[in-house]
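> no sequence for this one, just the structure:
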């Protein structure tokens, strides 16, 4: 079975883009209603009005599908965040402001967050392309927050900033996993993130 390339899909026809959107929309709806277990490939195909074989051509497995949905969620967050100024006196304050908002949004939809996060936990090397999309969006969000606002033309994040952003992204996702699996409360998760960010970003 051929593994779909998300980048190639995005460059496809309008019909392909619409089909992919319907599939991911159906995935969100099913996950919101019933979490990870509710997202079954046949149910997604029926709700998206596509043939089951077509669904598998786009997404070879349920894990590919859910991690792609997570990637779209993060990409949309990155597009919103990176067009505005981020409040805060220090890079730590700004990063915490953005991550708190993202955390509240995800914790406000626990079934969907459980489904997407569990898929990310289960993902193996065959889902590398989809995981890369998640990582790139998270890095864009964090580097923007560290800087405080949109980059000037030609201004790129330094290798150091990208490396720091990746560590912060890993810590945040780990904290999210702890919340999803019930190992920490929302308040404990927030405190863990605050401590970690202030340790990493010593302004």
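Perfect, I can see it now. All of these numbers come straight from a predicted model, not from anything done at the bench.
> CA atoms for contacts and neighbours, from now on please.
OK.
> at the geometric centre of this structure, which residue sits there?
Centroid-nearest residue in the chain: residue 74, 3.6 Å away (criterion: CA atoms, centre = their mean).
> quick check: the gap between that one and residue 81.
Distance of residue 74 to residue 81, given as CA to CA, to the nearest Å: 10 Å.
> so which bits of the helix or strand residue 72 falls within are buried?
Taking DSSP states H and E as the criterion, residue 72 maps to helix 62-81. Residues of helix 62-81 classed as buried: 62-72, 74-75, 77-78, 81 (neighbour count, 16 or more other CA atoms under 10 Å).
> what's the answer for stretch 44-63, then?
Neighbour-count burial for stretch 44-63 flags 44-45, 47-48, 50, 55-56, 58-63 (criterion: 16+ other CA under 10 Å).
> so what's residue 189 up against?
Counting by CA atoms under 8 Å, 6 or more residues apart in numbering, residue 189 touches 175, 176, 178, 179.
> typo on my end, residue 175
Residue 175 sits in contact with 189, 192, 193, where contact means CA under 8 Å, 6+ apart.
> make a markdown table from these and add secondary structure and distance to residue 38 to it.
Shown next, in a markdown table, are the contacts of residue 175 (DSSP: H, G, I helix; E, B strand; the rest coil; distance: CA to CA, whole Å):
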| residue | secondary structure | distance to residue 38 |
| --- | --- | --- |
| 189 | helix | 26 |
| 192 | helix | 31 |
| 193 | helix | 30 |
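> put this next to the previous one:
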């Protein structure tokens, strides 16, 4: 997010400071601990100014998730996955992202709560969703990180690759939630992510041009 800095109010507003405060509060108490007033207090920012840039606590948490994804990108550039197969390298990206959640359960709880809230029931919206491909606020970036590690920066994902990566992200989210709820151990999550990557993403080697008999 860019702050133009033209007014004293804008100059006083520091995105990094707000994201840091959001992360600290989430780490300490999960989703419920992130409150707009508390973030403003910790970040030493006027509440009115905070609301000008972030409409809700979910927006704050999503900004923190974006920062985490930037860290993941830096990590895989610094320590590229060394698996021999594309599916192995992509799977390692999902595993590393999960390990980051394990290291900070409070932030994981906030991220999952903000990113996966079920909206009030609306039948028209459900019917409309059958006609469009709705992506989450951060899934594009997440899957792009895995795609680059799997097939290289110049690869343009074909329909099979893109769909398989989306399925991996969905599994990743569900697995983090299961771990947070105490339904699955950390080691089991990693095993499932690696197995899923091996099964889902290996389709690329069989159909390099995405010409599958059934991609509908």
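Looks like it came in fine. All figures in this text were calculated on a predicted structure; none of them were measured in a lab.
> just to revisit the earlier point, now check structure 2 for the residue matching the residue nearest to the centre of structure 1.
Using TM-score structural alignment as the criterion, the counterpart of residue 74 of structure 1 in structure 2 is residue 69.
> ok, how many other residues are close to the closest residue to that match other than its chain neighbours?
Once flanking residues are discounted, residue 69 of structure 2 sits nearest to residue 142: 6.9 Å by CA to CA, 6 or more residues apart in numbering. By other CA atoms under 10 Å, 20 other residues sit near residue 142 of structure 2.
> coming back round to it: who touches the helix holding residue 72 of structure 1?
The contact list for helix 62-81 of structure 1 (CA under 8 Å, 6+ apart) reads 24, 27-28, 39-41, 59, 98, 115-117, 119-120, 122-123, 127, 130-131, 133-134, 137-138, 140-141, 144.
> next step: the residues you listed restricted to helices.
The helices, defined by DSSP state H, take in 24, 27-28, 41, 98, 115-117, 119-120, 122, 130-131, 133-134, 137-138, 140-141, 144 from the contacts of helix 62-81 of structure 1.
> residue 146 of structure 2 maps to what in structure 1?
Aligned against structure 1 by TM-score structural alignment, residue 146 of structure 2 finds its counterpart in residue 142.
> which non-adjacent residue is nearest its match?
Nearest residue to residue 142 of structure 1 in three dimensions, chain neighbours excluded: residue 165, at 5.5 Å (CA to CA, 6+ apart).
> likewise for residue 31 of structure 1?
residue 112 (4.8 Å).
> now check that neighbour against structure 2: what is it aligned to?
Structural correspondence for residue 112 of structure 1 with respect to structure 2 (TM-score structural alignment): residue 107.
> what helix or strand does its match sit in?
Residue 107 of structure 2 belongs to helix 105-115 when assigned by DSSP H and E.
> buried subset of the ones in helices among the contacts of helix 62-81 of structure 1?
Judged by 16+ other CA under 10 Å, buried ones among those: 24, 27-28, 41, 98, 115-117, 119-120, 130-131, 133-134, 137-138, 140-141, 144.
> helix, strand or coil for residue 85 of structure 1?
Under DSSP: H, G, I helix; E, B strand; the rest coil, the three-state class of residue 85 of structure 1 is coil.
> verify the stated contact: it with residue 146.
No - the pair residue 85 of structure 1 / residue 146 is not scored as a contact, 10.8 Å apart, by CA atoms under 8 Å.
> and those two? Which one has more around it.
With neighbours defined as other CA under 10 Å, residue 85 of structure 1 and residue 146 compare such that residue 146 has more, 24 against 14.
> report the buried residues of the one helix or strand residue 127 of structure 2 maps to.
Per DSSP H and E: residue 127 of structure 2 is located in helix 123-129. Buried residues in helix 123-129 of structure 2, counted by 16+ other CA under 10 Å: none are found.
> what's it aligned against in structure 1?
Using TM-score structural alignment, none of the residues of structure 1 align to helix 123-129 of structure 2.
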